[in-house]
Each structure stands twice: as C-alpha cells, then as structure tokens.
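[1] Fold the following, please.
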Amino acid sequence: MLRAVLNVSWQEHLSNAQLYGNLRKITDVIKERRVRFVGHSFRNKSELISELMLWMPSHGTRRPGRPPKSFIDQLVADSGHTIEELPGAMMNRDGWKEVVKRIRASSTQ
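    A predicted model of the protein is given here:
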C-alpha cells in the first residue's frame, strides 16, 4: 500500500527499510493504541466494557490445534504483566502510562 501511495514501482527494487524509512510499523502503532485504550476503558467504571475487559469463559473447550490468542493473551504479551497483575496495573494511571511509553520506545528502535 505504501508503494502505491508513494508512487514507487516494484521494478525499482526498494527494500522495505528504504521504503518505510523512519515510519513505525503499523503493528507497533496498533499495540500501543490497544494498550492505551484498554487502560482508559478499564478505569471508566461507568461503562459496561470495564466489566467485560478481562472476562474469560468458564465453560467449553477450545478447538484442537494451535489456539488463537485471546484478547487477554494479547494484552499480557503487549503489556508484559501477568493476568493477575493486569487489573492493578491498569487502575494505576501513571504506571499504565509508563507501560505505553515503554511500548512506544521499544517500537522506535
């Protein structure tokens, strides 16, 4: 998509590093925004989403094979906290800001 936006032909054989330059990877931007949004939503107790944020099903089984990551699994991987630490970490607004800053700093390297 970026090649089309920049009007760069595939025949020019530019590497992705040359093409993207100083732009951050979209996956890093999504990770940062997901963590920021989750912390914001979890602290807002007047909204229904704060109760559903860390909900895990207590019945049924997963399908055989490699299980897809659940939202909570992805959040644990992004934030670096365990499932047990997440509620306390998200309630601490300044601490959660540090998590977001750490994710942003790791994506700019």
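[2] contacts, neighbours, all on C-alpha from now
    Fine.
[3] host element of the residue nearest the centre of the chain?
    For the chain, the residue nearest the mean C-alpha position is Lys31 (2.3 Å; Cα atoms, centre = their mean). Counting by DSSP states H and E, the element that carries Lys31 is helix 26-43.
[4] The strand or helix carrying Gly88: which residues count as buried?
    Using DSSP H and E, Gly88 sits within helix 86-91. Going by neighbour count (16 or more other Cα atoms under 10 Å), the buried part of helix 86-91 is 86-87, 89-90.
[5] What sits closest to the residue nearest to the centre of the chain if chain neighbours are left out?
    Distance criterion Cα to Cα, 6 or more residues apart in numbering; nearest residue to Lys31, sequence neighbours excluded, is Asp78 at 6.6 Å.
[6] Second chain to compare with the first, below:
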Amino acid sequence: MRIGMAKKKMIELNNVWKDHYIPIELKLKLLKCLIWPFMMYGCEAWSQKKDDDKRIEAAEMWFYRRILRVKWTDKRTNESVLKELKTERTLLNLINARKLKYVRHALPNHRTSLMKILCEGRLDGRRRKGRPPISLVTNLTTACGLSLHQIVQKSQDRAGWQQKVRSPIARAN
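    Down below sits the predicted model:
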C-alpha cells in the first residue's frame, strides 16, 4: 500500500492545512488533487483484503482529521468529522471504480493477453495449503456484485459499463 507515501506528502503540506485563511472546501479539493493520487497510484492491480480496506478508510479519516487540526487525543467520532467537512468517505469507492475502469480498458485489448490470463486463465501446478489468497478477480466481483463472466460480458457495452463504474461513486457523493 502507498499509505505511508501519502501521509508523508500530507505532512509536507502542513503549512497549507494549518492556514486559517484557506477555506476548508479548498483544502478538501487540494487533498483530492495532491494527496489522493499518491494514495491511489497503481490501485488497479491491488488485491485488497478486508484489513487493507480498513487501513485505507483509516488513512482517509486521518487526512480529514489533519485538515480540521483534530488531535488524536480529542474525543471526536468519525461521523462528527465527516459532518463538519460536509463530505463522506469516498476513497475506497474511487479505488474500486478505477479497478472496474481498468477491466474495461484491458479486457478487449487483443495485443496483450495479460488481463485475460489474470482474470480467466489458470496456472499449472498445485495450490499451496491453507486458505486461497485474495485475488484481483475476487476484488472485482465483490466491488461490482457480478460474476467474472458477467463482468467480461458487460464490459463490452461501453455506455452500460461506464454507468456501472459510476454507480459506487454516485452513492458516495
């Protein structure tokens, strides 16, 4: 994960976050333009576990608390911070939407079969003992609520797939 890099950039911009003359709306826009790209770089290929999702949500709340200058010792709930900023948690939904957009981009490409091998292919050999690892396919199917076969079919329809990709973002905003 790239949470550490994003937090480092957030700390580097401390003067911006502490400035009382910059409105909070502008600080939120700066956060989404300057910090979130560090956080989401390469997220299309991440295979996330539930623990990783919790870390992403915690980092998002850390960013918001940093903007409001809320100390970690203050007894503030996440809901009160989100209410004061007049926003909702959207980072995880954006990451899932970027994954789904990448599927639309990579599946029809006949020159590179990497995505087809990743999504549809099977590797030779035996699986290790224990629980199967979380895969990108598992993340994609849980993000959009469709099976892999349905994802492949629906991604062929450009307009319908864009509507499907935008739906998690529309619920978040």
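[7] TM-score for the pair, please.
    In this superposition the chains share a TM-score of 0.76, using TM-score structural alignment, normalised by the length of the first structure; 108 aligned residues with a Cα RMSD of 2.4 Å.
[8] if we can go back for a sec, what mean distance separates the helix holding Lys31 of the first structure from the matching residues in the second structure?
    Mean deviation of helix 26-43 of the first structure relative to the second structure after superposition (mean Cα distance after the TM-score superposition for the first structure): 1.6 Å.
[9] which of the residues in that helix are buried?
    Per 16+ other Cα under 10 Å, helix 26-43 of the first structure contains these buried residues: 28, 31-32, 34-36, 38-43.
[10] about what we covered before: look up how far Arg66 of the first structure lies from the residue nearest to the centre of the first structure.
    From Lys31 of the first structure across to Arg66 of the first structure, the span is 22 Å (Cα to Cα, to the nearest Å).
[11] which helix in the second structure runs the most residues?
    helix 50-68 (DSSP state H).
[12] about what we covered before: what is the aligned counterpart of the residue nearest to the centre of the first structure in the second structure?
    Aligned counterpart of Lys31 of the first structure in the second structure: Asn96 (TM-score structural alignment).
[13] Check the alignment and tell me where Trp161 of the second structure lands in the first structure.
    By TM-score structural alignment, Trp161 of the second structure lines up with Trp96.
[14] Wait, its match touches Gly39, no?
    Yes: assessed by Cα atoms under 8 Å, Trp96 of the first structure is found in contact with Gly39 at 6.8 Å.
[15] Find residues that contact each of those two.
    Jointly contacting Trp96 of the first structure and Gly39 under the rule Cα atoms under 8 Å, 6 or more residues apart in numbering are Met90.
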